[in-house]
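# sequence-free structure coming up:
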């Protein structure tokens, strides 16, 4: 008898209140990303609408709702809007450093301030420094941490001259794109539009790496907190027929 120990097993969560639509309940189907096959499995599952959280891949499996739509940006065709170009120029004093996913006290301090300001009642609001470290480090796929720092006088020559941290993005590198797992930034720097800037930076990084997509996770049409994702055109949405091109207007 052959035992397929590498075959992933899928599980279904119990219903819980939906974080995006009032009065709705969500369920998720999930599996574990472990072993040598984890990177290939993540590639396959991401193309099927899954997201990663530590060593778990999950996607919505709600009984009466299909509002969550997986979104990916078409990197080669993307052209920034005028307002996006202004955001890019406004953050010209920042430098992005991509490296191994290694947590630090400076990161956690910024992460904590971001949660307290933007998501005080969210599911991550009680995360401790150890929880943050696990979120960053606990991955068996190709995960990077992009740190956004104020540009020091000699930043072009040495990372040691970089200034303070203003944002960070935990990002998976896959065969067909970059998947933005989680990002956070300084809530006191709202005039910078750092969330927009980090997505623009990931599009440019994917372009230089020859990757066709940037995966943004789920878009919910009737959720104001998700509206920003639709701005990055053109993009593709995962439908029952597969990935289909979507352009507004």
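Here it is on my side, so go on. Given the structure is predicted, the values throughout are model-derived calculations rather than measurements.
# switch to C-alpha atoms for all contacts and neighbour counts from now on
Fine.
# now the helices for this protein?
38-47, 82-90, 105-118, 129-137, 194-209 (DSSP state H).
# Which of the ones you listed sits closest to residue 227?
helix 194-209 (12.1 Å; CA to CA).
# So for the closest one, what gets flagged as buried?
For helix 194-209, the buried set under the neighbour-count rule, 16 or more other CA atoms under 10 Å, comprises 194-200, 202-207.
# for the chain, what spans make up the strands?
Using DSSP state E, the strands of the chain run over residues 11-12, 16-17, 25-26, 28-32, 51-53, 56-60, 68-74, 94-99, 143-150, 165-173, 177-185, 213-220, 235-239, 242-246.
# Remind me what the fourth one packs against, helices and strands.
Right, the one you point to is strand 28-32. strand 11-12, strand 56-60 (3 or more CA pairs under 8 Å, 6 or more residues apart in numbering; DSSP states H and E).
# Comparison target below:
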């Protein structure tokens, strides 16, 4: 285990929050000069940090704790009926594990996804340099899980890091012209199964934000554990006694 007390961190200036309107956000980064490796990455993931390119970060906002680190306990995961229907709908897809690197095929899908789904976001407009700096990393064990249809067309990519206690779902992008397939949900369900096959206890999902619809969907994958006051606690089912 690393001596985390020796790490240095930097905090960004306040800036408009990407998820909640009329809020200011700030981010805590591990010093970019730190020699990072998969072991330290795993330790920091258990403390709520995420990876973006070669950087490790977590939200550090004044007076706001809306972004809560979340992970699925994969051995106990219970797919819902809609999950089972969606998996059957995508049973014709094949999945291959490919190196985490720029290729024209993967980048074209990424650019289409960003253009159509996130034209008002921080990643627009997409570029080859931005793709590489955001998704690839020199020190992490990163895989591109590529989903292809029966005609061998690439329809989704799940960018996934291997940690010592699970997988980290870094980012998923998919064909925006096939909404009926639910390709993003399908990729997440596949990652849960992949973690289970590898004997890993968790799939790390990033941040759960109750007030933000595009982030609150993560509560559909249960049992979901949230990092609360330094401890991982299971999110109660709606209507349960502990959740009232």
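Thanks, I have the structure now. Predicted model, so just to flag it, every value in this text is computed and none were measured.
# returning to that earlier point: I'd like to know which of the helices and strands packed on strand 28-32 of the first structure lies nearest to residue 43 of the first structure.
strand 56-60 (10.6 Å).
# re the thing from before, please identify the deepest-packed of the helices and strands packed on strand 28-32 of the first structure.
Highest mean neighbour count of those: strand 56-60, a mean of 20 (counted as mean count of other CA atoms under 10 Å).
# so what's the residue most central in space within the first structure closest to, chain neighbours aside?
The structure's the first structure has its C-alpha centroid closest to residue 180; by CA atoms, centre = their mean the separation is 2.4 Å. Nearest residue to residue 180 of the first structure, sequence neighbours excluded (CA to CA, 6 or more residues apart in numbering): residue 171, at 4.7 Å.
# OK, contacts around the alignment partner in the second structure of that neighbour?
Aligning on TM-score structural alignment places residue 171 of the first structure opposite residue 160 in the second structure. Applying CA atoms under 8 Å, 6 or more residues apart in numbering to residue 160 of the second structure gives the contacts 142, 143, 144, 145, 167, 168, 169, 170, 171.
# quick check: stretch 180-192 of the second structure aligns to which part of the first structure?
Stretch 180-192 of the second structure maps onto residues 191-203 of the first structure, going by TM-score structural alignment.
# For residue 93 of the second structure, what is the corresponding residue in the first structure?
Per TM-score structural alignment, residue 93 of the second structure is aligned with residue 94.
# what's the distance between its match and residue 148 of the first structure?
Between residue 94 of the first structure and residue 148 of the first structure the computed distance is 6 Å (CA to CA, to the nearest Å).
# and residue 231 of the second structure, how many neighbours?
Counted with other CA atoms under 10 Å, residues neighbouring residue 231 of the second structure total 11.
# That one pairs with which position in the first structure?
So residue 231 of the second structure corresponds to residue 242, using TM-score structural alignment.
# hang on, the earlier thing: what's the separation between the residue nearest to residue 180 of the first structure and residue 205 of the first structure?
11 Å.
# What's the match for residue 212 of the first structure in the second structure?
By TM-score structural alignment, residue 212 of the first structure lines up with residue 201.
# swap that for residue 119 of the first structure, sorry
Here residue 119 of the first structure is matched to residue 118 in the second structure, going by TM-score structural alignment.
# is it true that its match touches residue 124?
Yes - between residue 118 of the second structure and residue 124 there is a contact at 6.6 Å, judged by CA atoms under 8 Å.
# ok, the residue nearest to residue 180 of the first structure to residue 219 of the first structure distance?
Taken as CA to CA, the span from residue 171 of the first structure to residue 219 of the first structure is 18 Å.
# Same check on residue 137 of the first structure?
Residue 137 of the first structure is 26 Å from residue 219 of the first structure, by CA to CA.
# What is the burial count for the residue lying closest to residue 73 of the first structure once chain neighbours are set aside?
Of all residues not flanking residue 73 of the first structure in the chain, residue 235 sits nearest, at 4.3 Å (CA to CA, 6+ apart). Per other CA under 10 Å, the neighbour tally for residue 235 of the first structure reads 24.
# Also the one 4 residues further on?
When neighbours are counted by other CA under 10 Å, residue 239 of the first structure registers 14.
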